[in-house]
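K.L.:
quick one, what's the 3D model for this:
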Amino acid sequence: MAIRLLLLALGLSELLAPQKVVDFWMSLATTESDVELRPWVYTVARLEGLVIVLWVLAAGRGGGDEAEIEA
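P.N.:
Got it, this is the predicted structure:
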């Protein structure tokens, strides 16, 4: 459940503010500060955020945990 909430927060942040999220991760990944990203990178990050949010919401509609189903 906690992982789903973290994924939902990441997906929403990528969906709403992709430039901040991508710039944050690029600053961790590279030591150079003059890296220029292509404009489509932010669009793909926004799409990734949408896919993550939809996946988390679809997984939440599963009806409960697997342990409850077995019991």
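K.L.:
only C-alpha atoms for contact and neighbour calcs from this point on.
P.N.:
Fine.
K.L.:
quick one: name whatever helix or strand follows the lengthiest helix in the chain.
P.N.:
Secondary structure of the chain per DSSP state H: the longest helix is helix 40-60. Using DSSP states H and E, the helix or strand that follows helix 40-60 in sequence is helix 66-70.
K.L.:
following up with a second sequence; could you model it the same way so I can compare the two?
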Amino acid sequence: MRAHLLLAAGILGLIEAVAPGPLVRVLTRVAYRNAEDAEPKSWVLAAARIEGAVVVAGALVGLFRLANADGSKPNARDAGNYPTDSGS
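P.N.:
A predicted model of the protein is given here:
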């Protein structure tokens, strides 16, 4: 369930980072009664792009941590400490 939420947040953040204009228009229509009268400032689209990139990064970090949270400790092979054959 948590992975699904992180994936949904990542997809929404990607949409916001790539195409902030349509998303801002849709959310403005949802938030305001007279959305036709609302005009965003010039910095809103840049801020939406940055916010989208941050959400994508957070979702990726969360998914990565969730994938590596199996509770097992790394063994010698995972750490790159392969046993050597010094006896031969």
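K.L.:
next, the TM-score between them, please.
P.N.:
Between these two chains, after superposing, the TM-score reads 0.85 (TM-score structural alignment, normalised by the length of structure 1); 69 aligned residues with a CA RMSD of 1.8 Å.
K.L.:
picking that back up, and the longest helix of structure 1, what does it pack onto?
P.N.:
helix 2-16, helix 18-29 (3 or more CA pairs under 8 Å, 6 or more residues apart in numbering; DSSP states H and E).
K.L.:
what's the shortest one aligned against in structure 2?
P.N.:
Mapped onto structure 2 using TM-score structural alignment, helix 18-29 of structure 1 covers residues 20-31.
K.L.:
buried residues in the longest helix of structure 1?
P.N.:
42, 45, 46, 47, 48, 49, 50, 52, 53, 56 (16 or more other CA atoms under 10 Å).
K.L.:
just give me the residue right at the centre of structure 2.
P.N.:
For structure 2, the residue nearest the mean C-alpha position is residue 56 (2.2 Å; CA atoms, centre = their mean).
K.L.:
what residue of structure 1 takes the place of residue 50 of structure 2?
P.N.:
Residue 50 of structure 2 maps onto residue 47 in structure 1, by TM-score structural alignment.
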